[in-house]
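Trainee: Predicted coordinates and the sequence they were generated for:
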Amino acid sequence: MVKEKGRKLVAQNKKARHDYHIDDTWEAGMVLMGTEVKSLRAGRASLVDGFAEIDDHEVWLHGVHIPEYTQGTWTNHSARRKRKLLLNRAEIDKLERKVGDKGYTIVPLSIYFNDGRAKVEIALARGKKSWDKRHSLAERQATRETQQAIGRRLKGMD
């Protein structure tokens, strides 16, 4: 059997980048059951309500929806069970110190396969206020308009 190479994206949490200021990111492995891996390989997952918490010096992923595998039998998994994340002790300690600060949380940004192994990208994040969201939308709109104007200028349409 040929070993997989490269990175294959399964699910992405675009809303997290809108709702949070992302301070730092980590790549973590996940402890999964066989039917969960098969469901992920089919490209089925949702990170919308996902978050991670540290319990007894272990990082657990909650609220991530990996639907049941359709060809699975009685060995199938529950869709929203909590899953253990695999990180180094130093990374867990750093996360634990930061989450102790007020306003910080751990959110999953994406689930992907890296060389055939399921990984999740988690981020240390602070919640945005409504004016921060409006400000970032206005910034994105302004950069889009300037890029369009530059493009029109280069094409000689202006």
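Mentor: That came in fine, so what should we check first?
Trainee: use CA for all of it now, contacts and neighbours both
Mentor: Will do.
Trainee: sec struct for the residue nearest the centre of the chain, please.
Mentor: Ranked by distance to the mean C-alpha position of the chain (CA atoms, centre = their mean), the top residue is residue 109 at 1.7 Å. The three-state assignment at residue 109 reads strand, by DSSP: H, G, I helix; E, B strand; the rest coil.
Trainee: residue contacts, the residue lying closest to it once chain neighbours are set aside?
Mentor: Nearest residue to residue 109, sequence neighbours excluded (CA to CA, 6 or more residues apart in numbering): residue 13, at 5.0 Å. With contact set as CA atoms under 8 Å, 6 or more residues apart in numbering, residue 13 has these partners: 46-48, 108-110.
Trainee: Kindly report the same for residue 14.
Mentor: Neighbours of residue 14 in contact, by CA under 8 Å, 6+ apart: residue 109.
Trainee: another one to put next to it:
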Amino acid sequence: MPRERGQKVVATNRRARHDYTIEDTYEAGLVLTGTEVKSLREGRASLVDGYAFVDGGEAWLDAVHIPEYLDGTWNNHAPRRKRKLLLHKAQIVKIENKVKQGGYTIVPLQIYFSDGRAKVEIAVAKGKREYDKRQALRERQDNREAERAMSSRRHLGE
């Protein structure tokens, strides 16, 4: 069987970009069981409540929901178990120092397959306040309206 090439996105966390200001992003490998990989290959995962943390010099991903593999047997996995992240030691130290500063958290942005291997994109992020969220929405809306006005202007000129 030939190896997969390229990237296949399984799940994205769209709320993360709305609720947090993203500072740094990292690509991390995931330590998974066989049934978890099979479930991910079917495109089944949810990052909604997921978060990551550093404990004892190791990075962990928690509360990410990977449903049980439908054709699995008695050795199926727990859907919301703690999963180890594979990062370089220097990256873990850098992330840990940022989180210890305070106000920062580690959120998963997406799970995907890169050349057949399961990866997760994590971000060191700072939580947005309610007024920041409203301001970001307003800016996006204003930009959309400006684009519409400019495109309609272009079409009238033709």
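Mentor: Cool, the structure landed. Please read these numbers as outputs of a predicted model, since none were measured by experiment.
Trainee: How alike are these chains, TM-score-wise?
Mentor: TM-score for the superposed pair, counting by TM-score structural alignment, normalised by the length of structure 1: 0.98. Supporting figures: 158 aligned residues with a CA RMSD of 1.1 Å.
Trainee: rewinding a little: which of the contacts of residue 13 of structure 1 has the largest number of neighbours?
Mentor: Using other CA atoms under 10 Å as the neighbour test, these are led by residue 108, with 27 neighbours.
Trainee: which residues in structure 1 form strands?
Mentor: Ranges of strands in structure 1, per DSSP state E, are 7-12, 20-30, 51-55, 58-62, 83-86, 104-114, 117-127.
Trainee: Contacts for the second one, please.
Mentor: Yep, that's strand 20-30 of structure 1 we're talking about. Contacts of strand 20-30 of structure 1 (CA under 8 Å, 6+ apart): 83-87, 117-128.
Trainee: filter these to the buried ones?
Mentor: Using 16 or more other CA atoms under 10 Å as the burial test, the contacts of strand 20-30 of structure 1 include 83-87, 118-128 as buried.
Trainee: Taking those residues together, which two end up most distant?
Mentor: With CA to CA as the measure, no two of those lie farther apart than 118 and 128, at 29.3 Å.
Trainee: Tell me how far the residue nearest to residue 109 of structure 1 lies from residue 64 of structure 1.
Mentor: 11 Å (CA to CA, to the nearest Å).
Trainee: Name the residues contacting each of these two.
Mentor: Common neighbours of residue 13 of structure 1 and residue 64 (CA under 8 Å, 6+ apart) are 46-48.
Trainee: Can you report how many residues neighbour the nearest residue to residue 120 of structure 2 once chain neighbours are set aside?
Mentor: Once flanking residues are discounted, residue 120 of structure 2 sits nearest to residue 111: 4.4 Å by CA to CA, 6+ apart. With neighbours defined by other CA under 10 Å, the count for residue 111 of structure 2 comes to 26.
Trainee: cool, and residue 12 of structure 1?
Mentor: Other residues close to residue 12 of structure 1 by other CA under 10 Å number 18.
Trainee: which residue in structure 2 lines up with it?
Mentor: Mapped onto structure 2 by TM-score structural alignment, residue 12 of structure 1 lines up with residue 12.
Trainee: unless I'm mixing things up, that match is touching residue 107, no?
Mentor: No - the criterion here is CA atoms under 8 Å, and residue 12 of structure 2 misses it with residue 107 at 11.3 Å.
Trainee: Comparing the helix ranked longest in structure 1 with structure 2, how large is the average distance?
Mentor: Longest helix in structure 1, counting residues (DSSP state H): helix 130-155. Compared with structure 2 after fitting, helix 130-155 of structure 1 has a mean deviation of 0.6 Å; criterion: mean CA distance after the TM-score superposition for structure 1.
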